[in-house]
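S.K.: Build me a model from this:
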Amino acid sequence: MGTPTGTPTVRERILDHAIILIMERGYNGFSYRDLSELVGVKTSSIHYYFPSKEDLVLEAVNEYSDNVLNSMQEIDAALPADTQLAKYAELFDSALSDGNQICLCGMLAADIRWLPESVRLAVQTFFTANESWLAKVLAQGLDERPLAVNCTWDSAARMLFAAYQGSMLASRLFRTAARRKEIEAAWKIMR
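M.R.: Next up is the predicted model:
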């Protein structure tokens, strides 16, 4: 996006910084004042684009979700299931970036008590979309080779997604991506 010269608009810069702050600090960990300092605009300018924090965070969730879900859809469904899962795991590596950030929706899920209902529903939609994609890939894996799962594919997908989300928290806590890598190693051993 951006202007015709490729420079991000003020709105885009606000949204980009908000996404980073949410991934680092959560819902209550930043203010419009923080954003105004990062973007170099008055808080009234932020209110012009996003009248309330709910509006801003909902837009951030939608932007983040669209990016992640588009990346998931770009994973070739014709690839073997284990290759698809490996490519999916790489999405978590990119979210970890410098180790101070985790999945935006995972961070917000931890803040569920303070989230407006619209944001909670958007985060829930993100989780459900990831779990559905994982269930489809896991079921494909069964067709490719025997897999032992003592639950439904939907349950297995929820457990795997929860493991990835949890590994991001632990990776941040211990300041190492090794925790996320352990999840990938575990499902490789199970197959």
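S.K.: Please make it C-alpha for all contacts and neighbour counts, starting now.
M.R.: Will do.
S.K.: helix or strand for the residue nearest to Met1 when sequence neighbours are not counted, which one?
M.R.: Spatial nearest neighbour of Met1, chain neighbours left out: Pro8 (6.9 Å); criterion: Cα to Cα, 6 or more residues apart in numbering. Using DSSP states H and E, Pro8 is not contained in any helix or strand.
S.K.: ok now stretch 163-170, how far from the chain's centre?
M.R.: What separates the centre of stretch 163-170 from the centre of its chain is 11 Å, taken as Cα atoms, centre = their mean, to the nearest Å.
S.K.: same thing with stretch 98-107?
M.R.: 7 Å.
S.K.: Quick one: end-to-end distance for that stretch.
M.R.: End-to-end span of stretch 98-107 (Cα to Cα, to the nearest Å): 16 Å.
S.K.: who touches it?
M.R.: Contacts to stretch 98-107, defined as Cα atoms under 8 Å, 6 or more residues apart in numbering, come from residues 19-20, 22-26, 61, 64, 92, 95-96, 123, 126-127, 165, 168-169, 171-172, 175-177.
S.K.: If you count neighbours, what's buried in that stretch?
M.R.: By 16 or more other Cα atoms under 10 Å, the buried positions in stretch 98-107 come out as 99-107.
S.K.: What of stretch 125-144?
M.R.: Judged by neighbour count (16+ other Cα under 10 Å), stretch 125-144 contains these buried residues: 126-128, 130-135, 137-141.
S.K.: try stretch 11-28
M.R.: Within stretch 11-28, the residues that count as buried by 16+ other Cα under 10 Å are 13-27.
S.K.: Just the ones of these in helices?
M.R.: Among those, DSSP state H puts 13-25 in helices.
S.K.: what's the closest of those residues to Met190?
M.R.: The shortest gap between Met190 and any of these belongs to Met23, at 30.9 Å (Cα to Cα).
S.K.: Pro80 and Gly141 touch, don't they?
M.R.: Yes: look at Pro80 against Gly141 with Cα atoms under 8 Å: they come within range, at 7.3 Å.
S.K.: Overlap in contacts, those two.
M.R.: Counting by Cα under 8 Å, 6+ apart, Pro80 and Gly141 have no contacts in common.
S.K.: Quick check, central residue of this protein?
M.R.: Centroid-nearest residue in the chain: Cys103, 3.7 Å away (criterion: Cα atoms, centre = their mean).
S.K.: to compare against the first, here's another:
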Amino acid sequence: MPSHSTSSPTKAEAKRAFLIEQATLCLAQHGYAHVSLRDIAKASGVSLGILHYYFSSKEDLLLAVISGYKDSFIQELENALAAEPLEGWLDRLLEVLHGSLTEKKDIHRLWYDLQVQAMYVPAFREQVNLLRTRIHELIARLLERLVHQETHLLRIDLDEAVTIIYAQVDGLFFQAMLEEAPTAANALTRFKPTISQLLNLIFTIPKERGES
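M.R.: Model (predicted):
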């Protein structure tokens, strides 16, 4: 007798995914502070009791929303920065950032909302640190690939370089999120020279090899 496929979601999993999707829309539009579980239940067409069955609190639901989005975002970064050939990685990165500053802007700003809440809610702090660590590791792998090509030599410690790059790019990205959507293209034009300058600061590029 053929066995049932384990890849098909159960009804409970499908329901949970639907509620996360509806919560994402509500939170992205109004922000964490201005949305209650009752609002999300109403938008989802379910009772508050049903929503509580799947999520113990609004904090629990926000963690599910952000975790899902950031998993997707980090996977896009992974695809951009780990792709072969390495040449063109910056343009691929800018394409991912452009998507987050335009069609995904409302959802991505929840990431910053979560980081603010993490100052007060320990559960959020743990999730924020986990996600930031994943991005740091991705940047480290990119820098190691540049070094492995022997076209770049690090001037400073790898961990320091990762911290500098993350802080600078995240700061620029946050500033772009605060601006109006039409400025996304302008923001990206600032990203490329800034990242290039950062690379010049943290790398020595051997003259005989030239730039990558």
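S.K.: Looking at the buried residues of stretch 11-28 of the first structure, spot the one nearest Trp187 of the first structure.
M.R.: Set against Trp187 of the first structure, the nearest of the buried residues of stretch 11-28 of the first structure by Cα to Cα is Met23 (26.1 Å).
S.K.: quick one: that closest one from Gln101 of the first structure, how far?
M.R.: To Gln101 of the first structure, Met23 of the first structure is 5 Å away according to Cα to Cα.
S.K.: Ile183 of the first structure too?
M.R.: Between Ile183 of the first structure and Gln101 of the first structure the computed distance is 18 Å (Cα to Cα).
S.K.: Could you name the helices and strands sitting against the lengthiest helix in the second structure?
M.R.: Ranked by residue count and defined by DSSP H, the top helix of the second structure is helix 122-148. Under the contact definition 3 or more Cα pairs under 8 Å, 6 or more residues apart in numbering; DSSP states H and E, helix 122-148 of the second structure sits against helix 58-82, helix 105-117, helix 158-178.
S.K.: tell me the average deviation of the longest one from the first structure after fitting.
M.R.: Think helix 58-82 of the second structure. Comparison of helix 58-82 of the second structure with the first structure after fitting gives an average deviation of 2.7 Å (mean Cα distance after the TM-score superposition for the first structure).
S.K.: Check the last one too.
M.R.: Here helix 158-178 of the second structure, set against the first structure after superposition, deviates by a mean of 2.2 Å using mean Cα distance after the TM-score superposition for the first structure.
S.K.: equivalent range in the first structure for that helix?
M.R.: Taking TM-score structural alignment as the measure, the first structure aligns residues 153-173 with helix 158-178 of the second structure.
S.K.: which residues touch the residue of the first structure most remote from its centre?
M.R.: Distance from the C-alpha centroid of the first structure, by Cα atoms, centre = their mean, peaks at Pro146 (30.0 Å). Pro146 of the first structure sits next to Arg191 when contact means Cα under 8 Å, 6+ apart.
S.K.: Grab the nearest non-local neighbour of the corresponding residue of the second structure for Gln84 of the first structure.
M.R.: Counting by TM-score structural alignment, Gln84 of the first structure corresponds to Trp89 in the second structure. Nearest non-adjacent residue to Trp89 of the second structure, counting by Cα to Cα, 6+ apart: Leu81, 5.6 Å away.
S.K.: now swap in Thr24 of the second structure and tell me
M.R.: Counting by Cα to Cα, 6+ apart, Thr24 of the second structure lies nearest to Val65, which is 5.9 Å off, once chain neighbours are set aside.
S.K.: Leu25 is in contact with the one you found, correct?
M.R.: No: contact criterion Cα under 8 Å: Val65 of the second structure and Leu25 do not qualify, at 9.7 Å.
S.K.: circling back to that earlier point, relative to Phe173 of the second structure, how far out is the match of Gln84 of the first structure?
M.R.: 18 Å.
S.K.: What of Leu86 of the second structure?
M.R.: According to Cα to Cα, Leu86 of the second structure stands 23 Å off from Phe173 of the second structure.
S.K.: circling back: how many neighbours does the aligned partner of the residue nearest to Thr24 of the second structure in the first structure have?
M.R.: Alignment note: Val65 of the second structure maps to Ala60 in the first structure; criterion TM-score structural alignment. Counted with other Cα atoms under 10 Å, residues neighbouring Ala60 of the first structure total 23.
S.K.: Ile20 is in contact with Ala60 of the first structure, correct?
M.R.: No: contact criterion Cα under 8 Å: Ala60 of the first structure and Ile20 do not qualify, at 9.5 Å.
S.K.: For whichever residue in the first structure pairs up with Thr24 of the second structure, give me its contacts.
M.R.: Aligning on TM-score structural alignment places Thr24 of the second structure opposite Ile19 in the first structure. Ile19 of the first structure makes contact with 60-61, 64, 104 under the criterion Cα under 8 Å, 6+ apart.
S.K.: For these, which ones persist in the second structure?
M.R.: When you map those onto the second structure and apply both residues aligned by TM-score structural alignment, their matches' Cα atoms under 8 Å, the shared contacts are Ala60.
S.K.: I am finished for the moment; much appreciated.
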